[in-house]
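> quick check, what structure comes out for this input:
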Amino acid sequence: MKKEKIVALSLISLASVALLAACGSKSATQKNIQFSIPTDIDTLDSTIVTDQYSYDVIGNVEEGATRVNPKGDAALALAKSIKVSPDGLTYTITLKPNLKWSNGDKLTAKDFVYSWQRAVNPKTGSEYAYLMGAVANANDITAGKKSVDTLGIKANSATQFTVTLAQPTPYFKFLLSEPVYYPLDQKVVEKYGKQFGTTSDKMVYDGPFEFKSTKSWTGTNKTFSIYANPDYYDKSAVKSKEIDFQVISNANTGAQLYKQKKLDFTLLPTTDLIEANKGEKGFTVFKQARTDYIEYNQSGKNASSADAQKALANQDIREALNLATNRKAIIQTALPDSTPATSFTPVGMSKTSSGEDFADYAKQDYTYDAAKAKELWEKGLKETGLSKVTLSLEAATDLAASKVTANYLQTSYESTLPGLTINLKLVPFQQRLKDAQNGTFDMVLSGWGGDYAEPSTFLQLFTAGQSYNDGKFSSKTYDSAFKAATTTPDVLSQAKTDADYKTLEDTLYKGSYINPVDFQANPALMNPDVKGLQFHSTGLAYDLKTAYLK
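As a prediction, this is how the structure comes out:
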């Protein structure tokens, strides 16, 4: 394992910033932080969580061996020490002593073994099991080729376990901070079965905060609270006794509640709200490592019609749609402070061996060209024997920016591409996730936020058979380049790895397999009296462990 690569990853990983660093110990007695999220959370089960908003809650009530700190490093959390073998394949993880779950159960190495085996078990259906692919035999287990007990993790004692990797993975300590790598209390999971994590009382917690019976999450309620966990090993660092959450899907309502001092944090997802609040005290812009993009159903099934399936299987038609996407206009209309996407991997997340931003190094020619789009569209229609086609475009109606973007695209596509009709399908965010996962769409406006600061967190999504490859396209060139970047001995040469990753971006662009729209920014209003909140561009976006109201 090359030392310079480890250092580089350590310096840039999860480019995060500690906002208004915590100070003072009396803050916990002050008014509770009132924190809003735009959609309902879906689960508290760290193994099956898929959306950012559920993750924002889970990451504050649960924890793994590592936790990303204010400097952006994967710092020790439940782990007391992590020793890595010279070849980078073996990790010996020793836990802190006397760890407990919120129900009083001891937290041991076996809880990690159980959780990781549960994650890769095909019966669990974890869509984030792919993140376990770094661990030996994980991919074969998820494919049903090996039993779960062959996974490369073994408990040596109550406080120590050994992990064997499939290949050297320089960012593995960051993976340990991800929910799918969190431990689980087997007794509690088996007690509740399929109901585990569906409400806050069907859970136990090991993080800075916990749920209680008061102000709990019932699975559907719009307001709930988390409380400082008295059994947390680092409880002295937790500055708030209670943090209150509100689900506010109407962004205008959120802004008004902020101005009435009834909210301390709310997102501003629309142009009008951003312009109206730029002078407001507490206006800020959070730069996430996140890309919004359009996926095309290339599976050959579940599309809205046979004509839609035929059209989206045609590369010229997909390229025409990409060229007809006016990214600058979309940002002006719906996504101020975001930037037009020039690759799938976003800017500001990771650097190449030469120190260049990877997104700049792998930049593609995603441009708006209405004339060429029309030309390719007509060529594609001729090739498919179609004279006109109707395509559905699905987006989340409870995410204001997505709704506005979809409306803009409907008008723009229909005016640019003759014979095209766009039927908008506006559904709640959770339904959009389900439809994408089930492949029941023609085109869907999706988004992906990085889990760690390395291109594979984005580019592994589109390997053949990957659960997040919703469009179900397959490219041997893509799969070969990804394998070369992540599993061959050359993985220890970052320059070679950079080149392989760039091949992946080239392949996505040349095949028009997806349509990157923007690198997302999140304008928000945050009470200047909120101190110690840590924002991370990847992984857990809003870490509330040290947050408090001054």
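> all contacts plus neighbour counts: C-alpha atoms, from now on.
OK.
> mind listing what's buried in stretch 208-224?
By neighbour count on 16 or more other C-alpha atoms under 10 Å, the buried set for stretch 208-224 is 208, 209, 210, 211, 212, 215, 216, 217, 222, 223, 224.
> go on, stretch 174-185?
So stretch 174-185, judged by 16+ other C-alpha under 10 Å, has buried residues 174, 175, 176, 177, 178, 179, 180, 181, 182, 183, 184, 185.
> for the fourth one, give me its contacts.
By C-alpha atoms under 8 Å, 6 or more residues apart in numbering, the contact list for residue 177 reads 63, 64, 65, 66, 67, 68, 74.
> one more to line up against the first:
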Amino acid sequence: MQLRRCLPRPYFPVISLISITLLLLAGCSGSNTATAGNNTASSSSKSTPASKQVLTFPNVGTTDIGFLDPAQGPDANSLLAVNMLFSGLVRSDINLNIVPDQATWQISPDGKTYTFTLKPDISFSDGTHVTAQTYIYTWTRALLPATNSPVANFFEGAIAGANDVSSGKARTLAGVKALDDHTLQVSLIKPTPYFLEELANPIFFPLNQQVIEQYGTKNWTQHAAGAAIGTGPWMIKDWDHNVKMVLVPNPHYYGAKSKLTEINMTFVNDKSTAFKAYRAGQYDFVWNLDASDQPAAKSMPGFIRKPLLQTDLLFFDNTKPPFNNTAMRQAFAYATDRNTLVHSIFKDTVMPAPTIIPPGMPGYQPNYAGLPYNPSKAKALLLSVYPDVTKVPTITFSYPSSQVSPDEASALQQMWQSALGIQVKMRSVELTAYNDETLKHQVQFGFTQWGADFPDPFDWLALNLSSTAPNNNGEWHNQDFDKLIAQAEKETGDARLALYNQAEQIAISDVGWLPIDHQAIAAVIPTWVHGVTLNGNGLYFGDWSEVYLLQR
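Next comes the predicted model:
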């Protein structure tokens, strides 16, 4: 998921703090070698564009694009393609500010009505015009039961009539109206300070109704190559599944035109494989470097590392033994040595995470210790449930192979064996298949990563751990947590954040999620790759007209 920021509303002082904190963290998170993407005023501006403008880079950590339909809540790897193909009312800049894209807006004094004025020249890649009605179709479609979106009701829940559409009671989204072809009015059920930030999520980006109706709401993405599916700067020329995606400029894009003539995005599941291929000259840059490769990468021109607004966490199936017992979940929390993981496995490229919400986010609790490593307490909790350890049911830890290295998996297994005296089976799964298993609640004990969609604790806690949250992979339920979330959404400012702090502490102590580390991301982006860098979201391209290759 992606972090977004809002415009100068009452929320703005908090957002300013986010930018400052990210900058401070960047200075503490290791080497930050300047690249063409974040130092374009130096030698890059004096260089000459290369004669061949074909950018080749790996989409690291996946075997394919898992979700191209924005309504399905694309994973981080899929979002790389989604954000190239689609665009919307707003977008985020490199500093995570919300800025206009397809529209400008006005907000009513009560904060419940947003009126957007669309640019007149917005079209899909076949020239089909985008109007206010296009947005109404897209937002309504995401909520319809037939679309089966796992995230639409949470992202659109503040819009009047959203629950009626998602429940099947209505097929018209009452809170969204086309005042004319270029004026979209949105009515909310309550003031929502992060609404503009939500609009930067691709679920709100306009979709081509003709393409969806031609191929069907479930299958249209399989016909994306050559089809006019989005309004973004790129369109798909060819999609060789499990190999690569080839993109070319959208001839009807409303923004500045790209100097690039083509992009080859190859799918590479293993991080070290991608790094080796870069060193062999197969890619123009490489990103999402494994911790084991970063010592070698640090000596290479263009190395850069930035903190992410992302946390690695573990979750448990709360519906059946042994993890329907809080003491068992707490036993695993106390048996997990975060500091050893960070130092020995990640080589201090990430931060230990006693909290769910990471540094740089509103609601972060820097002085909260969570459930620290304590093997004696871990064993005592286990024995309180299973005095005879041989009676503990078989426990299998499943994890995506592209996100958990063999070394990390082995270290976790050894920690649990040492502290608890039980052997946990380890099961590595390809990312797309793993995501499918978690959606179907087939994982007994698993791993997840969460990166913020927008800088608000609602996105971390309500969206993932509320009893009715679609992302509640472990089906964890806590009435006190739910009550605090509901109460927080009736408050504003510090009072609201204080309630979220209490809710997070419940989620940690009751082990709705077990936070492991707050992530960073590293890349090697040589100076002859102009306009590409990293930010708190990860790989950042920004204005594609400024992304091009220079003569070497």
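> picking up where we left off before, what's the farthest-apart pair in the buried residues of stretch 208-224 of structure 1?
Spatial extent of the buried residues of stretch 208-224 of structure 1 (C-alpha to C-alpha) is set by the pair 208 and 222 at 22.0 Å.
> quick one on the thing from earlier: now for the contacts of residue 177 of structure 1: which two are most distant?
Spatial extent of these (C-alpha to C-alpha) is set by the pair 63 and 74 at 12.4 Å.
> between those two, which is the more surrounded one?
The neighbour comparison of residue 63 of structure 1 against residue 74 (other C-alpha atoms under 10 Å) goes to residue 63, with 26 against 23.
> which part of structure 1 matches the top strand by length along structure 2?
The longest strand of structure 2 (DSSP state E) is strand 303-316. Residues 283-296 of structure 1 are where strand 303-316 of structure 2 lands when matched by TM-score structural alignment.
> can you pull the contacts of the nearest residue to residue 16 of structure 1 once chain neighbours are set aside?
Excluding the flanking residues, the one nearest residue 16 of structure 1 by C-alpha to C-alpha, 6 or more residues apart in numbering is residue 536, at 4.1 Å. Counting by C-alpha under 8 Å, 6+ apart, residue 536 of structure 1 touches 14, 15, 16, 17, 72, 288, 542, 543.
> ok, the residues you listed vs residue 513 of structure 1, which is closest?
Distance to residue 513 of structure 1 across the contacts of residue 536 of structure 1 (C-alpha to C-alpha) is lowest for residue 288, with 23.5 Å.
> how much space separates that closest one from residue 539 of structure 1?
According to C-alpha to C-alpha, to the nearest Å, residue 288 of structure 1 stands 10 Å off from residue 539 of structure 1.
> and if you look at residue 433 of structure 1?
For residue 433 of structure 1 relative to residue 539 of structure 1 (C-alpha to C-alpha), the value is 18 Å.
> neighbour count winner among the two?
residue 539 (27 against 19).
> that one and residue 448 touch, don't they?
No. Using C-alpha atoms under 8 Å as the test, residue 539 of structure 1 is too far from residue 448 to be in contact (10.9 Å).
> strands of the stretch 451-550 of structure 1, start to end?
With strands called from DSSP state E, counting those that start in this stretch, the stretch 451-550 of structure 1 shows them at 514-526, 530-531, 533-536, 542-543, 548-549.
> now swap in the stretch 201-350 of structure 1 and tell me
For the stretch 201-350 of structure 1, strands defined by DSSP E, counting those that start in this stretch occupy the ranges 209-210, 223-228, 242-247, 265-267, 283-296, 339-340.
> just those strands: most buried one?
strand 209-210 (a mean of 28; mean count of other C-alpha atoms under 10 Å).
> mean deviation of that strand from structure 2?
Once fitted to structure 2, strand 209-210 of structure 1 is off its aligned match by 1.7 Å on average (mean C-alpha distance after the TM-score superposition for structure 1).
> what stretch of structure 2 does that strand fall on?
Matched against structure 2 by TM-score structural alignment, strand 209-210 of structure 1 falls on residues 234-235.
> centroid residue for structure 1?
Structure 1 has residue 449 as the residue nearest its centroid, 3.7 Å off, counting by C-alpha atoms, centre = their mean.
> show me what that residue aligns to in structure 2.
Match for residue 449 of structure 1 (TM-score structural alignment): residue 451.
> re earlier: residue 433 of structure 1 versus the closest residue to the residue nearest to the centre of structure 1 other than its chain neighbours, what's the distance?
Nearest residue to residue 449 of structure 1, sequence neighbours excluded (C-alpha to C-alpha, 6+ apart): residue 290, at 4.1 Å. Relative to residue 433 of structure 1, residue 290 of structure 1 is positioned 16 Å away (C-alpha to C-alpha).
> do residue 501 of structure 1 as well
Counting by C-alpha to C-alpha - residue 501 of structure 1 and residue 433 of structure 1 are separated by 27 Å.
> for residue 51 of structure 1, same thing?
Counting by C-alpha to C-alpha, the gap from residue 51 of structure 1 to residue 433 of structure 1 is 8 Å.
> okay, now the counterpart of residue 345 of structure 2 in structure 1: neighbour count?
Matched to structure 1 by TM-score structural alignment, residue 345 of structure 2 sits across from residue 334. For residue 334 of structure 1, the tally of surrounding residues (other C-alpha under 10 Å) stands at 22.
> my guess is residue 334 of structure 1 contacts residue 406. True?
No. Counting by C-alpha under 8 Å, residue 334 of structure 1 does not reach residue 406; the two are 9.5 Å apart.
> mind listing what the nearest residue to residue 22 of structure 1 once chain neighbours are set aside touches?
If the residues on either side of it in the chain are set aside, residue 22 of structure 1 comes closest to residue 532, at 4.0 Å by C-alpha to C-alpha, 6+ apart. The contact partners of residue 532 of structure 1, taken as C-alpha under 8 Å, 6+ apart, are 18, 19, 20, 21, 22, 23, 544, 546, 547, 548.
> for PyMOL, what selects the buried ones among these?
One line in PyMOL is enough to select the buried members of those, burial here meaning 16+ other C-alpha under 10 Å:
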select buried, resi 18+22+544+546+547+548
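> and of the contacts of residue 532 of structure 1, the nearest to residue 482 of structure 1?
residue 18 (33.4 Å).
> mind checking how far the helix or strand containing that closest one is from the chain centre?
Using DSSP states H and E, residue 18 of structure 1 falls within strand 16-19. Computed by C-alpha atoms, centre = their mean, to the nearest Å, the separation of strand 16-19 of structure 1 from the middle of its chain amounts to 18 Å.
> residues in contact with whatever residue of structure 1 lines up with residue 400 of structure 2?
Superposed on structure 1 with TM-score structural alignment, residue 400 of structure 2 falls opposite residue 396. Listed by C-alpha under 8 Å, 6+ apart, the contact set of residue 396 of structure 1 reads 402, 403, 426, 427, 428, 429, 431, 432, 445.
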